[in-house]
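A.B. asks: Please work out how this folds:
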Amino acid sequence: MSSKNVLKWSIDDKPVKVDKWDGTALKNSLDDSAKKVLVDKMGFVESHHLMDGRLIICTIAIAFAIFALVWDYLKPFPNSRPILIICVLAYFFLIGILTLYTSYREKGIFLVALDRDAAGVDPDNVWTISSYVKKYDDMYHLVIDYKDGKKGSERTANFKHSVAKFFDDNGVLAYDIYEQELKLLINSLMSEKKEK
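C.D. replies: Sure, this is the predicted structure:
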């Protein structure tokens, strides 16, 4: 095998194969494929602000836990009791905030993509994609929210299909079929934008 062939091959050349009975794996592979379409193929820029919020909350919670550990090492238990109580309460409070953040702010959103203005003058258009699969169900729900950066208007489109439409009997993702469905949804939002 020559070095030219090695450099041309990429992980994208391999088809995605998952256990067809694992609903979480099916959902995650479809989510990753949607991310690939918007970011790699359509050229949108992924925004990490939503995930950064989660990371900040987790970092603060871990800082309290580490501080409690160090304090207890420096001043063994009877002397460290008030600090340990404060740190443990703060840690559980922050975990509660994290739970609320993931439940009510993230809401299953796996991608926030920015469609940058070519001139760099107008604000970015924001595409937010979320999905869910109910437990013991084969229906994949995908929701795309579009916010026009210039006008501030918002539109939503969604589809609901069985995962069997996108995977064959061996659990291999039919990427072309999924990409076509996703692009139809995105184009419907873009055509609404042009009509208005």
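
A.B. asks: all contacts plus neighbour counts: C-alpha atoms, from now on.
C.D. replies: Will do.

A.B. asks: List the residues that contact residue 160.
C.D. replies: The neighbours of residue 160, taking Cα atoms under 8 Å, 6 or more residues apart in numbering as the test, are 139-142.

A.B. asks: Pick out whichever of these sits closest to residue 166.
C.D. replies: residue 140 (9.9 Å; Cα to Cα).

A.B. asks: what's near enough to touch that closest one?
C.D. replies: Residue 140 touches 27, 131-133, 160-163, counting by Cα under 8 Å, 6+ apart.

A.B. asks: which one's the longest helix in this protein?
C.D. replies: Among the segments of the chain that qualify as a helix by DSSP state H, the longest is helix 49-74.

A.B. asks: Proceed likewise with the subsequent sequence, for comparison:
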Amino acid sequence: MATSQEKITVYNLADLKNTSDDAIPNYLNSLGFRQSHHLTDVRLALGYSAFALAAACFAWDYQLGFDSTKYFTAAAVAAYTLLNGALTLWVVYAERGTVYVGTSPPSAGGERTVRISTSTTKGVPTYHLTVEVTGGKKNGGVEVLKVARAFTEWFDAAGHFVAAPFQAMLAGSVPVIGKADPKRAAAAKKESGGDDATPAYTPEMLDVLAQANVSVVGSAAEEATGAEAAGKKGGKRRKA
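C.D. replies: As a prediction, the model looks like this:
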């Protein structure tokens, strides 16, 4: 399936970003990348620990009364503050808008750690990606790639997400992804004429793809990206 059946409001920047964010792990995992959930696991551990502490504080206060538990309550409040402070610092400084962390497959030229962070600017329909690739150089350094593309390259006028141009953008902009999906990378290079600033698909082409619901370049990854991104519309959204 090249195009998602559900559609979003094209004027809602958060929906545009969240739908695109959801499509990244679907696409990369379908190419054989091994996703790491370490950042999410730590965030959940901190959040649930703070919740469990608050619940325990309520329980012992309800059962024993405030006077006999006030010192425990004071300690719990301090611990709760520390946990929430740690959670805030983790989200701001450790996650930094990260939507994907994973290891590339052998077909991509060896195992490399890929970290993708995304962001948008209020009122500007441009998708900004920062891709950090670790292990690609002989000295084990970090290669940082920055990509900025308009959402109109993979959303049609009706708000349908079109997988083919989105995947082509990733494969054509990030070499390690392009090696894992050479067909999509070649299509991106051919359509753009070698100029990364030129969109591979015009709005008219996106409308045709959405109506026909077919793929420009066949790929099993495209079905995963389009279908699973659409399936997350009703789920919890990340903040733009």
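
A.B. asks: The helix or strand following the longest helix of the first structure vs the second structure, average distance?
C.D. replies: Counting by DSSP states H and E, the next helix or strand C-terminal to helix 49-74 of the first structure is helix 77-100. Superposed on the second structure, helix 77-100 of the first structure shows a mean distance of 1.5 Å to its aligned residues (mean Cα distance after the TM-score superposition for the first structure).

A.B. asks: Specify the angle between helix 77-100 of the first structure and helix 49-74 in degrees.
C.D. replies: Angle, helix 77-100 of the first structure to helix 49-74, by axes from the mean of the first three to the mean of the last three Cα atoms, to 10 degrees: 170 degrees.

A.B. asks: Show me what helix 77-100 of the first structure packs onto, helices and strands only.
C.D. replies: Secondary-structure packing of helix 77-100 of the first structure (3 or more Cα pairs under 8 Å, 6 or more residues apart in numbering; DSSP states H and E): helix 49-74.

A.B. asks: In the second structure, point out the residues matching the helix it packs on.
C.D. replies: Per the alignment by TM-score structural alignment, helix 49-74 of the first structure matches residues 38-63 in the second structure.

A.B. asks: buried residues in the matching stretch?
C.D. replies: 39, 43, 46-47, 49-50, 53-54, 57, 61 (16 or more other Cα atoms under 10 Å).

A.B. asks: same deal with stretch 29-38 of the first structure?
C.D. replies: So, applying 16+ other Cα under 10 Å, buried residues of stretch 29-38 of the first structure: 29-31, 33-38.

A.B. asks: want to throw those into CSV with secondary structure?
C.D. replies: Formatted as CSV, the buried residues of stretch 29-38 of the first structure follow (DSSP: H, G, I helix; E, B strand; the rest coil):
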residue, secondary structure
29, helix
30, helix
31, helix
33, helix
34, helix
35, helix
36, helix
37, helix
38, helix
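
A.B. asks: Closest to residue 150 of the first structure out of those?
C.D. replies: Nearest member of the buried residues of stretch 29-38 of the first structure to residue 150 of the first structure, counting by Cα to Cα, is residue 38, at 20.2 Å.

A.B. asks: corresponding residue for that closest one in the second structure?
C.D. replies: In the second structure, residue 38 of the first structure lands on residue 28 (TM-score structural alignment).

A.B. asks: And that match, how far from residue 167 of the second structure?
C.D. replies: 9 Å (Cα to Cα, to the nearest Å).

A.B. asks: where does the equivalent of residue 139 of the first structure over in the second structure land in three-state SS?
C.D. replies: When the second structure is aligned by TM-score structural alignment, residue 139 of the first structure is paired with residue 126. Classification of residue 126 of the second structure using three-state DSSP returns strand.

A.B. asks: And for the one 4 residues further on?
C.D. replies: The three-state assignment at residue 130 of the second structure reads strand, by three-state DSSP.
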